[in-house]
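**Student:** Prediction below, plus the sequence it came from.
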Amino acid sequence: MSIARHGSGAKAALGALASQVHPVFMLPPLAASWFGAILAGEFALVPGVFHAAAVFFGVYTAHVKDGYIDFYHRGEDDDHPMTRRGCYLGLGGATLGFVLSTAALVGLVDAGILFLTVPGWLLGYLHAPQLDTNPVTATVGYPLGIALSILGGYYVQTATLAAAPLAFAGVFLLVLSGVKIIDDATDYEFDRSIDKRTASVALGLDAAFRLAYALIGAGLFFVVAGSITGQFPPFAAVATVPFALVVLVARGATPKLATMLLVRGSYVFLAFLVVAVAFRPLASVPLPDIGILGPYTYLATEIFFGGVAALVLVRTGREAALRVVRTIAVVYPVAYVWDWYSLEVGIFAIQLRTGIDLLGIPLEEHLFMVVVPAFVLAVHETLSESDAETRR
């Protein structure tokens, strides 16, 4: 019995084996391995190559096993390029390659690398049919593999772990878990028919999408926060901008298109982070000081964010804008008294302001009590409108 279901001979067999190398899912773990090496700041080629090889064989194991289960057991796929025997040989060869690569790493580094490579292979081998039927393990399996690739790539260079690779691994675990939830939604109907409990099946599409974008948002927020606190290079915050724009576009797309956008957006995200870590642009560039506006500094920031809030409100329509105005009007008196008291007892002081007071508090504070809730409510109305369009 041959390896390939379609055709015979060496060329067909090699084609069937090569068919299980899916670049869209294979490249991120390999890139994550090299990203971990770049994070280390010390680069030894041989350990890096062996770790990338171990990652490759682990992911290849997952692809072969997943294809075998989906075609031969679940009937989820209409076709498969490999025979049963071919799948067994592919699994055996990938496992052997993983064992040899990992054994080489133990000799080159130490046995600690086993804790960062063996779980990755187990995630791949057990993905189907064990892990992909539970909403948690189906969601975090692949992202956890990426996180382990980052940590392993770092470890083989340094024989230790540090806060930076752990933080980056956590960011990708969050972001890619969100992407995985949306990806699983593309098979929502079929998964429900075979009781395959992905997050979309367990929570419903609307709740699953909200959770997905919350996870992605949390990951991007932690990158910005890490850049502010010094955990990440300053340029890492820039990496969130293009990905955030992709997320905004993806929110209105179908699950299939959203997955395509987010996967490719994550490539750009990783590429920017590589630039941030390897070259550290902006490291010596100070933050822009808008304090040069003097007494008009606070007022300028309120005009800027107030303008953004106004533009968002215009987009949401007249009814939404009226709801926002009504809410602000109700909240304003309470905010006014609270603000006056806080200033009166010295809880905080405002330095860069015009000095114009109105009803016992600075003019800027009156604007603040309008601008901030307007900004928050404008975002809320926009998200509500987006959710309503998704349900329709």
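**Tutor:** Perfect, thanks for sending it.

**Student:** rest of the way, CA atoms for contacts and neighbours
**Tutor:** Noted.

**Student:** next one: the helix or strand containing A374 to chain centre, how far?
**Tutor:** Under DSSP states H and E, the secondary-structure element containing A374 is helix 363-391. Here the centre of helix 363-391 is set off from its chain's centre by 25 Å, with CA atoms, centre = their mean, to the nearest Å.

**Student:** Then stretch 131-148?
**Tutor:** Centroid separation for stretch 131-148 versus its chain: 13 Å, with CA atoms, centre = their mean.

**Student:** for stretch 285-304, same thing?
**Tutor:** With CA atoms, centre = their mean as the basis, the mean position of stretch 285-304 lies at 32 Å from the chain mean.

**Student:** neighbouring contacts of it?
**Tutor:** Applying CA atoms under 8 Å, 6 or more residues apart in numbering, the external contacts of stretch 285-304 come out as 351-355, 364, 367-368, 371.

**Student:** Buried ones among those residues?
**Tutor:** Among those, the ones that count as buried by 16 or more other CA atoms under 10 Å are 353-354, 364, 368, 371.

**Student:** Closest one of these to A4?
**Tutor:** V371 (64.6 Å; CA to CA).

**Student:** still on that earlier bit, can you list the buried residues in the helix holding A374?
**Tutor:** Counting neighbours by 16+ other CA under 10 Å, helix 363-391 gives 363-366, 368-375, 377-379, 381-382, 387 as buried.

**Student:** second one coming, line it up with the first:
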Amino acid sequence: MAIARHESSVSADVRALLSQIHPVFMLPPLAASWFGAAVAGQFAIAIGALHMTAMFFAVYTAHVKDGYVDFYRRGEDDDHPMSMRGCRFALFGAALGFAACTLSLGVIVGPGATLITLPTWFIGYLHAPQLDTNPVTTTLGYPTGIALAILGGFYVQTGTLTPAAIGFALVFLVTLAGVKIIDDEQDYAYDRSIDKRTVSVLLGPRPARRVAAALLFFGLVGVLWGTLGGAFPPASPLAALAFVTIAVIAIRAEPTIATMLLIRGAYVFLALLFVAVWFRPLSGIVLPDITVLGPYTYLTTEIFFGAIALGLLSYADALRRAAFTIAALYPIAYVWDWYTLEVGVFEITLRTGHELFGIPIEEHLFMIVVPALVLGIHETIRTVSADSTVADSDATADSSGTDSTTDNSA
């Protein structure tokens, strides 16, 4: 039986089978499996390798099935290296390999290992044509597979799940969903022409990009929640910070560049989280104790964040607008603050002890700094978004002008 479509030889068949291993999409699930094992702490390499192999067969199934459907059923691809029988042979072989690994995990670890591993194959097999036409499943398919790879890699080592494992899985599920929305934006025109309902087709490219940005934001903030909540190691936010730096640039780029940056950023994110959970570089480092400032501690923090607020408002040229808003808000904040202090809702210890109009002077400053910081962030985002829109409009106008000139010349 010829596996290769264009040649008939053993070497051609091997090349055709290997052609369905796409490293960009294959490596993350395999790395996620080992990341789950790293979160578990001490792990058995043989068990980890067995689970990683199961992930390989699941993703290989997705690649073969996707290529088969796109070329032989939908006619989307111009060529395919495997024959129709070759695709079916590869699918059958991958299914056998996955079944062998999954059943072995069930025997060695327990039935839970089988149950947590099995869904990854169904996600891969049903990706096309069942799951890749719905905006929810086409977005969450690959991220769900990564999340399950993390959970499975952890479970096969420990026989249980912990908040840390679940938390990391959720972080990658949400973050990669944002990446996938932007990835699908590359095929917006074609997907729309064949009524393929991705998020970009359903909402439009610009609203879909905002949804993607929100998912990236909440996924990375989830790292902060997990760290301060005690589930993640102390160095985890550094991984999120590295990804944020890349995401801020990518979210304003055109779809192809944005996808390239975000995928590579996700690799960096996973690698730094692996370092954080395995080596725990910041464990044992004590937070700076600013209480040495004594009664000036609260005032110092307000001056620090007030300086940031002032810088943001100056950048956005919004000092005057912010001043009016803060002035309108101040009487409400003053009464609210006075009442909560009067009835004992909270108490401020590290303060100067000086009061003005019945409340500490620090609280007067607090009622200016907090709304100023909120307005500063809001106005800065608005300014950056406006600059991006103007740049896009100018690029479109330049492109139209070039096309027009070309047409007139012709």
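**Tutor:** Okay, I see it. The shown structure was predicted, so the numbers you read here are calculated from the model rather than taken from an experiment.

**Student:** Out of the buried ones among the contacts of stretch 285-304 of structure 1, which two are the most distant from each other?
**Tutor:** T354 and V371 (17.4 Å).

**Student:** show me where the stretch 201-350 of structure 1 has helices.
**Tutor:** Defined through DSSP state H, counting those that start in this stretch, the helices belonging to the stretch 201-350 of structure 1, from first to last, are 205-229, 236-250, 255-279, 297-316, 318-344.

**Student:** who wins for proximity to V118 of structure 1 among those?
**Tutor:** Using CA to CA as the measure, helix 255-279 is the one of the helices of the stretch 201-350 of structure 1 that comes nearest V118 of structure 1, at 24.1 Å.

**Student:** picking up where we left off before, F25 of structure 1 is nearest to which of the helices of the stretch 201-350 of structure 1?
**Tutor:** Taking CA to CA as the criterion, helix 255-279 is the member of these that comes nearest to F25 of structure 1, at 9.0 Å.

**Student:** distance from that closest one to structure 2 after superposition?
**Tutor:** After superposition onto structure 2, the average distance of helix 255-279 of structure 1 to its aligned residues comes to 1.5 Å, using mean CA distance after the TM-score superposition for structure 1.

**Student:** And the contacts of that helix?
**Tutor:** The list of residues contacting helix 255-279 of structure 1 from outside it, by CA under 8 Å, 6+ apart, reads 24, 28, 35, 38-39, 179, 182-183, 185-186, 232-236, 238-240, 242-243, 246-247, 250-251, 281.

**Student:** Tell me the one of the contacts of stretch 285-304 of structure 1 nearest T117 of structure 1?
**Tutor:** Closest to T117 of structure 1 out of those is V371 (50.5 Å), distances taken as CA to CA.

**Student:** The aligned residue in structure 1 for L96 of structure 2 is in what secondary structure piece?
**Tutor:** Following TM-score structural alignment, the counterpart assigned to L96 of structure 2 within structure 1 is L96. Using DSSP H and E, L96 of structure 1 sits in helix 84-108.

**Student:** just checking, what packs against whatever helix or strand comes next after that helix?
**Tutor:** Remark: after helix 84-108 of structure 1, the chain's next helix or strand is helix 114-126, criterion DSSP H and E. Helices and strands touching helix 114-126 of structure 1, as assessed by 3 or more CA pairs under 8 Å, 6 or more residues apart in numbering; DSSP states H and E, comprise helix 45-68, helix 84-108, helix 135-158.

**Student:** Please repeat the previous calculation with a cut-off of 6 Å.
**Tutor:** Helices and strands touching helix 114-126 of structure 1, as assessed by 3 or more CA pairs under 6 Å, 6 or more residues apart in numbering; DSSP states H and E, comprise helix 45-68, helix 135-158.

**Student:** Determine the angle, from 0 to 180 degrees, between the first one and helix 135-158.
**Tutor:** Our comparison of helix 45-68 of structure 1 with helix 135-158, counting by axes from the mean of the first three to the mean of the last three CA atoms, to 10 degrees, yields an angle of 160 degrees.

**Student:** I'd like the helices and strands packed on helix 114-126 of structure 1 written out as a markdown table, with mean neighbour count and distance to H80 of structure 1 added.
**Tutor:** Putting these into a markdown table (neighbours: other CA atoms under 10 Å; distance: least, CA to CA, whole Å) gives the following:
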| stretch | mean neighbour count | distance to H80 of structure 1 |
| --- | --- | --- |
| helix 45-68 | 23 | 7 |
| helix 135-158 | 25 | 22 |
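
**Student:** re the thing from before, residues in contact with the helix holding L96 of structure 1?
**Tutor:** In this structure, residues lying in contact with helix 84-108 of structure 1 by CA atoms under 6 Å, 6 or more residues apart in numbering are 3, 50, 54, 57, 61.

**Student:** before we move on, what about stretch 230-241 of structure 2?
**Tutor:** Contacting residues not belonging to stretch 230-241 of structure 2 are listed as 164, 220, 224, 226, 269, 272-273, 276-277, 282 [CA under 6 Å, 6+ apart].

**Student:** go on, stretch 55-64 of structure 1?
**Tutor:** 20, 91, 94, 98, 121, 124-125.

**Student:** center of structure 2 - which residue?
**Tutor:** Closest to where the C-alpha atoms of structure 2 average out (CA atoms, centre = their mean) is T175, at 1.6 Å.

**Student:** which one in structure 2 is aligned with F25 of structure 1?
**Tutor:** Aligned by TM-score structural alignment, F25 of structure 1 pairs with F25 of structure 2.

**Student:** Relative to A333 of structure 2, how far out is its match?
**Tutor:** Taking CA to CA, to the nearest Å as the measure, F25 of structure 2 falls 52 Å from A333 of structure 2.

**Student:** who has more neighbours, the two?
**Tutor:** When F25 of structure 2 and A333 are compared for neighbours, A333 comes out ahead with 17 against 14, by other CA atoms under 10 Å.

**Student:** What lines up with the more buried one in structure 1?
**Tutor:** Taking TM-score structural alignment as the criterion, the aligned counterpart of A333 of structure 2 in structure 1 is A335.

**Student:** What separation do you get for the closest residue to that match other than its chain neighbours and V337 of structure 1?
**Tutor:** If you skip the residues right next to it in sequence, A335 of structure 1 has M369 as its closest partner in space, 6.6 Å away by CA to CA, 6 or more residues apart in numbering. Remark: distance between M369 of structure 1 and V337 of structure 1 (CA to CA) = 11 Å.
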